[in-house]
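> Can you look at this prediction? I've put the sequence above it.
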Amino acid sequence: MELNWVEYIGLAAGTLTTAAYLPQVWKTWRTKAVGDISLVMYTSMTLGVLLWLIYGVLIKAPAVILANAVGLALVGGMLRLKIVYDRRPPQARPAAPAEPNQRP
C-alpha cells in the first residue's frame, strides 16, 4: 500500500479526532463519575463509529479503518464505563470533582 498526501491527511484527521476521546475516557476511568455523561450520546456514537469502521473496510480505506477501529475501542470503552458505573449503588458513586474556577 502506497501512502500519498491524501492518505496522510486522512491519517492526521483520524489521529486528532480519535485522540480527542482520550481525556474523557481517562478522567472517567480515574474518577468513576459518569453522572454528566449521556448514555444516548455514547450509544449513538458507538454505533456510528462501528458503521464508519464497516464502511472503511468495505471501501478498503486504511485511514478510515485505523481511526475508527481505535475510536470504536475508546467510545465503546466509554459506553461500557458509563453502563458499569451507573449501575453502582448511589453511596458507592464518587461525587464529581468541583471545577477549580467555579464560583459558589
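That came through fine.
> Only C-alpha atoms from now on, for both contacts and neighbour counts.
OK.
> Counting neighbours, what do you get for Val40?
Residues within reach of Val40, counting by other CA atoms under 10 Å, total 10.
> In three-state terms, label it for me.
Secondary structure, DSSP: H, G, I helix; E, B strand; the rest coil: Val40 is helix.
> Which neighbouring elements make contact with the helix or strand where Ala73 lies?
Applying DSSP states H and E as the criterion places Ala73 in helix 62-86. Applying 3 or more CA pairs under 8 Å, 6 or more residues apart in numbering; DSSP states H and E, we find helix 62-86 packed against helix 5-19, helix 22-31, helix 39-59.
> mind listing what the residue nearest the centre of the chain touches?
Closest to where the C-alpha atoms of the chain average out (CA atoms, centre = their mean) is Val75, at 2.9 Å. Residues in contact with Val75 (CA atoms under 8 Å, 6 or more residues apart in numbering) are 21, 42, 45-46.
> Show me what counts as buried in the helix holding Ala73.
Residues 62-72, 74-79, 81-82, 85-86 are the ones in helix 62-86 that count as buried (16 or more other CA atoms under 10 Å).
> also this one, for the comparison:
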Amino acid sequence: MDPISWLGFTACTLTTLAFVPQVIKVVLDKRTRDISRNMYLVLSVGVFFWLCYGFLKNDYPIILANIFTLIFALIILFYKLRSTDEE
C-alpha cells in the first residue's frame, strides 16, 4: 500500500474512533440531554454524502470511514430522537 493510502486509512481510523466514546456513553447511560439533535442530523446527512462520494470515487479510506461514522452518528441520533430528556 502506498504512503498516501496509509495516510488516508490512518485519518479515517482516528476520526471514526473519535465517535466511539460518545456512542458507548449514550448507549450505556441512555441520556442525550447535552447532545445537539440538529448537529447530528446535519452530520448524518453530510457523512452520507461523503459515503456516496467515496463510492463514486472508489476511494476505500473514505468509504470505510464514512460507513462506520454514519453508523455511529445514527446510533447517537436514534437515542437522541427517542429521548425524553429535557433540553
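In hand now; what should we look at? Treat the numbers as computed from the prediction; the structure is a model and nothing was measured.
> re the thing from before, just the buried members of the contacts of Val75 of structure 1?
For the contacts of Val75 of structure 1, buried by 16+ other CA under 10 Å: 42, 45-46.
> Just put those in a markdown table and tack on distance to Tyr8 of structure 1.
Below are the buried ones among the contacts of Val75 of structure 1 laid out as a markdown table (distance: CA to CA, whole Å):
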| residue | distance to Tyr8 of structure 1 |
| --- | --- |
| Tyr42 | 28 |
| Met45 | 25 |
| Thr46 | 25 |
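> Look at Ile32 of structure 2 and give its secondary structure.
I think there's a mix-up here, since residue 32 of structure 2 is Thr and not Ile. Thr32 of structure 2 - assigned by three-state DSSP - is coil.
> Please say which position in structure 1 it maps to.
Matched across to structure 1, Thr32 of structure 2 falls on Val34, judged by TM-score structural alignment.
> returning to what we had before: for the helices and strands packed on helix 62-86 of structure 1, which one sits closest to Pro90 of structure 1?
Pro90 of structure 1 lies closest, by CA to CA, to one member of the helices and strands packed on helix 62-86 of structure 1: helix 22-31, at 14.5 Å.
> How far away from the center of its chain is the closest one?
How far helix 22-31 of structure 1 lies from its chain's middle: 10 Å, per CA atoms, centre = their mean, to the nearest Å.
> Please identify the buried residues of it?
Judged by neighbour count (16+ other CA under 10 Å), helix 22-31 of structure 1 contains these buried residues: 25, 28-29.
> how far apart are it and its match in structure 2?
Mean deviation of helix 22-31 of structure 1 relative to structure 2 after superposition (mean CA distance after the TM-score superposition for structure 1): 0.6 Å.
> Can you tell me how far the equivalent of Ala73 of structure 1 over in structure 2 is from Phe48 of structure 2?
Matched by TM-score structural alignment, Ala73 of structure 1 corresponds to Ile71 in structure 2. Separation of Ile71 of structure 2 from Phe48 of structure 2 (CA to CA, to the nearest Å) stands at 10 Å.
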